[in-house]
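**Student:** just to be clear, the model below is a prediction. Sequence and coordinates:
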Amino acid sequence: MTRFDASTADTSMVKDELSSQVAILLCTYQGQAYLAEQLDSFTGQTYNNWRVWASDDNSQDNTAAILQAYQQKWLPGSLTICCGPNQGFVANFLSLTCNVKIKADYYAYADQDDIWEPDKLEGAVQWLKTIPADIPALYCSRTRLVDARNNEIGFSPLFSKPPSFANALTQNIASGNTMVFNNAARSLLYEAGEKIPVVIHDWWVYMVVTGCGGHVFYDPTPTLRYRQHDSNLIGMNATLAARYNRLRSYWQGSFQDWSDRNIKCLQRLRHRITPKNLEILEQFTKARTMPLFQRLIHLKKSGIYRQTLSDNLGLIAATIFKKI
């Protein structure tokens, strides 16, 4: 695959000289119930230099019709509709990420059923502009949880420890629907490729940016209303029952499988990963396979951590029982 060339960014669209263009990467599937509300929240942004690229995974409801109606209503070029790979939402997001026709200054993932706060893009772009263009940079944030009727029901967890590769190897704190990243980060994702068996696209972005020496900013201020409903492919899973089911799946081997896949996928960018992070990856790999005492030593040497005390105790237990 030819390396993505960020220097050829499309400048054909008329825009404010003081602003940079954001490509909103929207994936849809059977989204008729909430899609219009999300699209309306794009038009309500205080930062208005954006274009939407919507990839639909063969929806059989009115999703396509809704997208086409907004395409006709908005200014020409504001909304481009693509056909997704029809292989699930992870493959759909990666297909947009690696689509060479999409060229902008920054890229924002968008789910079909959320509602963006008006200053979502403005805050992200303001931070991204503080990072040199040749350094991978990723903005993400906390979210406000709402029910199917947009009634507030809480917040996503507030993470206090800093984002890093040592955290990313065992935990994703970067919710994809809040992500905005620059061309240097996009170039890495393009180089790794869209046909890559990652566990989930946002966790992959978090690992790649941190692993390759990039900057990640986790904004504690919620930037969108994250809708929780029965059709969610991925929700917050914050209930006791959900936590129990998640813990049970970990002990049945799911987390071990995720680590296998993540480590394998990271090898595609091994030459981009910093020496310090390569050492962390090596120590983490050893901590998964060696006899018990050495496993614990290598876990300690790796510096791997999760965001809470209970999660870190669980990580130690998983290491003891060879479940990482």
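**Tutor:** Perfect, thanks for sending it.
**Student:** when you work out contacts or count neighbours from here on, use the C-alpha atoms and nothing else.
**Tutor:** Fine.
**Student:** you'd agree Ala54 is up against Ile81?
**Tutor:** Yes - with contacts counted by CA atoms under 8 Å, Ala54 reaches Ile81, the gap being 4.9 Å.
**Student:** settle it for me: which of those two has more neighbours?
**Tutor:** Ala54 (24 against 16; other CA atoms under 10 Å).
**Student:** how about the secondary structure of the more buried one?
**Tutor:** strand (DSSP: H, G, I helix; E, B strand; the rest coil).
**Student:** same check on Ile131?
**Tutor:** coil.
**Student:** what number of residues lie near the nearest residue to it once chain neighbours are set aside?
**Tutor:** Using CA to CA, 6 or more residues apart in numbering and skipping residues adjacent in sequence, the residue nearest Ile131 is Ala137, 6.9 Å away. Residues lying near Ala137 (other CA under 10 Å) number 28.
**Student:** so what's Ala137 up against?
**Tutor:** Leu128, Ile131, Phe181, Asn182, Ala184, Ala185, Val209, Gly214, His215, Val216 (CA atoms under 8 Å, 6 or more residues apart in numbering).
**Student:** out of the residues you listed, the closest to Phe155 would be?
**Tutor:** Val216 (20.7 Å; CA to CA).
**Student:** run a quick neighbour tally on that closest one.
**Tutor:** What Val216 shows, counting by other CA under 10 Å, is a neighbour count of 20.
**Student:** do Ser20 as well
**Tutor:** 18.
**Student:** put this next to the first one:
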Amino acid sequence: MPAASGERSGEPAIVVLLATHNGVRWLDEQVDSILAQEGARVRVVALDDGSTDGTPEWLAARAASEPRLTVLTDDGTGGSSARNFYRLIDTATIHEGELVAFSDQDDVWQPDKFSRHVALLEQGNAGVSSSVLSFWSNGRTELVRKDYPQREFDYLLESPGPGCSFLMTPELFALVRETLRTSEDARQVEYHDSLIYAIARGRGLRWHIDGYPSVNYRQHDDNVLGSNQGASAALERLRLIREHWLRRHATLLTRVALHVAPEESRPELRRILGYLTGDGWRNRRQLARLTPRLRRRPRDQRIIGLLITIGIW
């Protein structure tokens, strides 16, 4: 697909949807790294979610001096990061031909993020995401790799990277917006990155996961999700597994995929949905056999398969 072009510069036009909540201490660095993107004509639409740390005032002041920043009014219907992004998707004005990206409030983007990802979209992909480089205030860094080979149904169990690494075509964005407006299941999904990936892949669209880390992914005590690495993250995943949260999440994503899927893809999705919602050891065995098609990383396939088989997942 041809990238959207700027009227004067010939550069692609990109709108970045920025969700904020009590992040004023990081916003300068985050917004500066967005507006300094190479090879793209960028604007930012921000929506705050009830901040009490001066974030709304910072946004208003920056918007007064920066024409590329627009701030939407908080109507009090947020309450979570996903809901704030869904409000942005629903209400932000998207100009014809604009590519769409998402931003957290506390990261730092590589200057070639957009130029690299636009080139990948032009190869026929509807969406692009990437690995990220987690970093801590003590100077520690760690690559969070996301580009393991994609599987047929990986979009039901995992995202292709943090939403802050996403870039989408106008057509995919329109599909995401319409799905959120017409599917109650979509609005219940707790992570916008998982939802968008499920919509794209469920529809049969191509998605590329870039191994090059396009974002320096800040780690701190207020992260909604964080890099999902290390012992504490493993314990949190185990808790979610034991409470069957991940299974319920996968069930929602399967229903969303069915909502957008072409007719020829629906029978197998319905079969998977039956495995996710059914009981008994035969059902668990069938679902466990599917794990090589549900997770990208071989280690994760083995672990999930075992947890399903013994009835924990």
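**Tutor:** Happy to help now that I have it. Computed from a predicted structure; not experimentally measured.
**Student:** shared neighbours of Ala54 and Ile81 of structure 1, anything?
**Tutor:** The contact lists of Ala54 of structure 1 and Ile81 share Leu67, where a contact means CA under 8 Å, 6+ apart.
**Student:** structure 1: helices as residue ranges?
**Tutor:** Assigned by DSSP state H, structure 1 shows helices spanning 35-43, 63-73, 89-97, 120-128, 165-168, 183-192, 201-211, 240-251, 254-266, 275-289, 292-302, 309-320.
**Student:** for my notes, please list those in CSV and give mean neighbour count and distance to Asp230 of structure 1 for each entry.
**Tutor:** Converted to CSV, the helices of structure 1 look like this (neighbours: other CA atoms under 10 Å; distance: least, CA to CA, whole Å):
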stretch, mean neighbour count, distance to Asp230 of structure 1
helix 35-43, 18, 15
helix 63-73, 16, 18
helix 89-97, 23, 17
helix 120-128, 19, 25
helix 165-168, 23, 28
helix 183-192, 21, 31
helix 201-211, 24, 21
helix 240-251, 13, 13
helix 254-266, 17, 23
helix 275-289, 19, 36
helix 292-302, 17, 38
helix 309-320, 15, 27
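**Student:** for Ser175 of structure 1, find the nearest of those helices.
**Tutor:** With CA to CA, the closest approach to Ser175 of structure 1 among those belongs to helix 201-211: 6.4 Å.
**Student:** Pro157 of structure 1: neighbouring residues, count only.
**Tutor:** Pro157 of structure 1 has 14 nearby residues by other CA under 10 Å.
**Student:** Val52 of structure 1 touches Gln38, doesn't it?
**Tutor:** No - judged on CA under 8 Å, Val52 of structure 1 makes no contact with Gln38 at a distance of 11.7 Å.
**Student:** ok, back up a step: export the helices of structure 1 as CSV, with columns for distance to Tyr226 of structure 1.
**Tutor:** Shown next, in CSV, are these (distance: least, CA to CA, whole Å):
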stretch, distance to Tyr226 of structure 1
helix 35-43, 11
helix 63-73, 19
helix 89-97, 17
helix 120-128, 13
helix 165-168, 22
helix 183-192, 24
helix 201-211, 15
helix 240-251, 17
helix 254-266, 25
helix 275-289, 32
helix 292-302, 34
helix 309-320, 24
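**Student:** which one of the ones you listed lies closest to Tyr109 of structure 1?
**Tutor:** Using CA to CA, the helices of structure 1 put helix 89-97 closest to Tyr109 of structure 1, at 7.8 Å.
**Student:** so which elements touch the closest one?
**Tutor:** strand 22-28, strand 50-56, helix 183-192, helix 201-211 (3 or more CA pairs under 8 Å, 6 or more residues apart in numbering; DSSP states H and E).
**Student:** try it again with 7 Å
**Tutor:** Here helix 89-97 of structure 1 touches strand 22-28, helix 201-211, going by 3 or more CA pairs under 7 Å, 6 or more residues apart in numbering; DSSP states H and E.
**Student:** can you tell me the closest non-neighbouring residue to the residue nearest the centre of structure 1?
**Tutor:** Note on structure 1: the residue nearest the mean C-alpha position is Asp202, at 2.4 Å, using CA atoms, centre = their mean. Leaving aside its sequence neighbours, Asp202 of structure 1 sits nearest to Gly176 (CA to CA, 6+ apart; 4.7 Å).
**Student:** map that neighbour onto structure 2.
**Tutor:** In structure 2, the residue matched to Gly176 of structure 1 (TM-score structural alignment) is Gly163.
**Student:** check contacts around its match.
**Tutor:** Taking CA atoms under 7 Å, 6 or more residues apart in numbering, we find Gly163 of structure 2 in contact with Phe102, His192, Asp193.
**Student:** so how far is Ala101 of structure 2 from it?
**Tutor:** 8 Å (CA to CA, to the nearest Å).
**Student:** over to Glu236 of structure 2?
**Tutor:** 28 Å.
**Student:** re earlier: any idea how far the residue nearest to the centre of structure 1 is from Ala36 of structure 1?
**Tutor:** 24 Å.
**Student:** and for Asn245 of structure 1?
**Tutor:** Applying CA to CA, the value for Asn245 of structure 1 to Ala36 of structure 1 is 33 Å.
**Student:** check Trp127 of structure 1 too.
**Tutor:** From Trp127 of structure 1 to Ala36 of structure 1 the distance is 28 Å (CA to CA).
**Student:** ok, back up a step: kindly reformat the helices and strands packed on helix 89-97 of structure 1 as a markdown table containing distance to Gly253 of structure 1.
**Tutor:** Putting the helices and strands packed on helix 89-97 of structure 1 into a markdown table (distance: least, CA to CA, whole Å) gives the following:
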| stretch | distance to Gly253 of structure 1 |
| --- | --- |
| strand 22-28 | 29 |
| helix 201-211 | 18 |
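**Student:** what's the closest of these to Leu121 of structure 1?
**Tutor:** Between the helices and strands packed on helix 89-97 of structure 1, strand 22-28 lies closest to Leu121 of structure 1; by CA to CA that is 8.2 Å.
**Student:** which residues in structure 2 does the closest one align to?
**Tutor:** The aligned range for strand 22-28 of structure 1 is 14-20, by TM-score structural alignment.
**Student:** chain center to that stretch, what's the gap?
**Tutor:** 13 Å (CA atoms, centre = their mean, to the nearest Å).
**Student:** list of residues touching that stretch?
**Tutor:** Stretch 14-20 of structure 2 is touched from outside by 40-49, 84-85, 88, 98-105, with contacts defined as CA under 7 Å, 6+ apart.
**Student:** before we move on, what about stretch 223-231 of structure 1?
**Tutor:** Residues contacting stretch 223-231 of structure 1 (CA under 7 Å, 6+ apart): 113-117, 120, 141-148, 150, 178, 235.
**Student:** before we move on, what about stretch 143-150 of structure 2?
**Tutor:** Contacts with stretch 143-150 of structure 2, where a contact means CA under 7 Å, 6+ apart, come from 130-134, 160-161, 209-211, 227, 296-297.
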